[in-house]
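# Pasting a predicted model and its sequence here:
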Amino acid sequence: MITYGCQTYTWQMNLNCYQDKLTAILDVIQQSGFRGVEAEVFMLGAYYENPKLLSGDLAERDLRLAALTLAEPWLEMEETAEERANADKLIRYLQHFPEAKLILVQLPGKDHMNIASRQQTAIACANAIGKRAYEAGITAAYHPNSPSGSVFRTEEDYGILFAGLDDRYVGYCPDSGHIARGGMDPVKIFTEQMSQIKHVHFKDYDLQTSEWRTMGKGTIPHPELISLLKQSGYQGWIMVEEESAYAETHPDEATRENGRYLSQL
C-alpha cells in the first residue's frame, strides 16, 4: 500500500515564520488529507526532546511519522565527532518510531570544487550511519538533491552514488523533482533503481521554465510514477515536498492544493 505524506521543507523555506510551529503544520497536513509527516531534525523543536509528545500529537490527528531527515556536510571519510553525535541521537530518537525511515542528505556546497572527494566522503559517511541505523532496527535511505553545489546531481553522479552505497544498509530515496532538475528522466531512474527504493519524494518541476511548481502544474509525469511504483509492489511512503515560489510565501495553501491534486489521482 502506498501512503501519502508531507515533507516540512515546504514550511522550512520560510524558517523565520515556521520554526517551532510543527504542531500547526501537523494540523494543515491532516486537514489536507495526508497521512504522515517527514521533517528535518531542527523543525521538530521541543518534540526532539520528547518523543512521547510527538507520538501523542500525531495520534490525535491520525498521522504517522514517516521519516526524519539528517542533513550534514560529511566532508571527511569519517564523520566528525559532532556529525556522529547528531546521527546517533537521531537513531535513538527513531527507535521510538521504528517504522519511520532515516533519510540522509549531504548539504550542498557553494561550488563543485573537489567534487570527487566530496562524493566519496558522502558515501562513506552514509554507509557508516546506515550500518548503525540497521543495527538499531532503523531503515536508512539516501536522498540526492540538485542545487548547483550538490555532488550527486547528474546521471554520471548518480552512477557513482549507486555504485558506492552499501545496499545492505542504505537504500535510495528518489526525489522526482531533483531528478528532473538534474537533467534525468524520473521514470527511467525509478525503473532502474526500483529494487533499492525505500522511500519516495515527489515535487513538481517545469522543464520549460526551469522552475518548481505546485503538484500537477509542472512537467513531471507523477501519475506514471505512481503506476510504476504500484506495479513494482512498492509499499511505503510518497512524501510531497513543495519548493515553488508560491509555497515559500503560502505553504499552507500550497499543501492544500497538493492534497486536492493527489485526491483526484
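Thanks, I have the structure now.
# Please count neighbours and contacts with C-alpha atoms only from this point.
Noted.
# quick one: contacts for residue 178?
When contacts are counted by Cα atoms under 8 Å, 6 or more residues apart in numbering, residue 178 touches 144-146, 153.
# From residue 202, how far off is it?
According to Cα to Cα, to the nearest Å, residue 178 and residue 202 sit 9 Å apart.
# What segments of the stretch 101-250 of the chain are strands?
101-106, 140-142, 170-172, 200-202, 204-206, 211-213, 237-240 (DSSP state E, counting those that start in this stretch).
# In addition, the following structure is provided for comparison:
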Amino acid sequence: MTTARTVVGNLCLGSAPDSWGVWFAEDEHQVPYTRFLDELAEAGYRWLELGPFGYLPTDPRRLADEVGSRGLQVSGGTTFGALHRPHEWDDMVATTRRVAELTAAVGAHHLVFIPPMYRDEKTGAFTESPSLTAEQWASFGQRANELGRILLEEYDVALVLHPHADSHIQTQDEIERYLNESDQRYANLCLDTGHVAYGRGDAVELIRRYGERIGYVHIKQMDPVIIDQVYAENLGFGEAVKRGVCVEPPAGVPNPAEVIDALSELDAEVFVIVEQDLYPCAPEVPLPIAIRTREYLGTRGLAGTKRPGAGS
C-alpha cells in the first residue's frame, strides 16, 4: 500500500492534451479544447502544456482568457521539427517562432521540441530511414544550438528536445549523442520517461548522469509486454498505442516513484507533465484516468503548484 509523502519541493505537476487523446491540431477523434480545459481543471491540475499548435486558441489574449478563467497556467509550448533536414530549416524556424511567441505571451518559458517520426503515425509505414547518416548527425547538435539560441535570446524560451518513439532520438545512445553534441546553454532535454522506456533506455540513469541537462519532464509509463511485441512484430508507435502500450501509474515502466525520487535530488525546479498517449479514445475515458493519476502521483510527493523559478 502506498503511503503519503512530503511534497517534493522542486517539482511542479501538470498535464497535457496528449492525456486526453490529442495528437493533432484538428481531428475528428479528439475532444474539443474546451472540454479538455474543463476536465483538466476538474481533475485538479493547475498547469498545462499547450500541445499541438492550433488545438488550443493561437490568439494570445483568447488563450490567456480560456486558461485563466479556469484557474490554469501554462508550463510550456509544443512544436515539431526536423533538425536533420537542412532544406526545411527556414520553414521550421518560422513555425517555431510562432509557437515560441504564443508560449512567451502566456507567461511560459519552455518549448518542447519533438523530432519527426520516421513511420507514419496512423499506418505505421516507414517514411524515411530509421537511422541518421554521419553527415546528418554532424550538424544535428549545431542546429539545435542555433534554434535554442534564437528562442532564448528573442523569446526567453528554453528549447528542450523530446525523445520520441519511432524518431531518430529514441534510444539511450541517440539521446546521449544529442546531449553530447549540443550546448547546455541553448539545447537541453525534455525527459519523457515513457518514450525512453519504449526505446529500452533508462530514465533514472539519464537523470543521474545528465541532471543538469533536464529542463522539463514528461512522466509516462509503458507496458513492457507490449514493448516486447513492438520489437518482436516490428510495430509502429500508433499501433502500439492502440494496443495500450501507455498505462497509468503505477503500472508499467519505469517505476514512477524511482523517477520522482531521482528528480527530487536535482538542484533545480522542474515541471513534471503527465502524459498518457490515448489517441484515439472515447471522450469519457481521459478524465477518470487523469484524476487517478494525479492522486497517485500526489502520494509520491508530486503535487506542487509552485511556478519553477519563483522561489519558495
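On my side now, so go ahead. Bear in mind that the values here come from a model prediction, so they are computed numbers and not experimental data.
# what about the second structure, which of the contacts of residue 178 of the first structure hold up?
Counting by both residues aligned by TM-score structural alignment, their matches' Cα atoms under 8 Å, the members of the contacts of residue 178 of the first structure that carry over to the second structure are 144-146, 153.
# Most neighbours among the residues you listed, which one?
The most crowded member of these is residue 144, carrying 25 neighbours; neighbours defined as other Cα atoms under 10 Å.
# Tell me where the longest strand sits in the first structure.
strand 64-72 (DSSP state E).
# Tell me which other helices or strands the helix or strand following that one touches.
The helix or strand immediately downstream of strand 64-72 of the first structure is helix 81-94, counting by DSSP states H and E. Here helix 81-94 of the first structure is seen to pack against strand 64-72, strand 101-106 when contacts are counted using 3 or more Cα pairs under 8 Å, 6 or more residues apart in numbering; DSSP states H and E.
# Please identify the most buried of those.
strand 101-106 (a mean of 25; mean count of other Cα atoms under 10 Å).
# hmm, back to that, could I get the strands of the stretch 101-250 of the first structure as a markdown table with distance to residue 263 of the first structure?
Shown next, in a markdown table, are the strands of the stretch 101-250 of the first structure (distance: least, Cα to Cα, whole Å):
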| stretch | distance to residue 263 of the first structure |
| --- | --- |
| strand 101-106 | 24 |
| strand 140-142 | 27 |
| strand 170-172 | 26 |
| strand 200-202 | 15 |
| strand 204-206 | 16 |
| strand 211-213 | 18 |
| strand 237-240 | 13 |
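# Please enumerate the helices of the stretch 1-150 of the second structure.
Counting by DSSP state H, counting those that start in this stretch, the segments of the stretch 1-150 of the second structure that form helices are 33-42, 60-68, 89-105, 134-155.
# Figure out which of those is closest to residue 285 of the second structure.
helix 33-42 (11.2 Å; Cα to Cα).
# Please work out which residues outside that closest one touch it.
With Cα under 8 Å, 6+ apart as the test, helix 33-42 of the second structure has contacts from 15, 17, 20, 46, 55-56, 67, 70-72, 287, 290.
# That helix aligns to what range in the first structure?
Taken onto the first structure by TM-score structural alignment, helix 33-42 of the second structure occupies residues 22-31 there.
# Mean distance of that stretch to its aligned residues in the second structure, please.
When the second structure is superposed, stretch 22-31 of the first structure averages 1.3 Å from its matched positions, counting by mean Cα distance after the TM-score superposition for the first structure.
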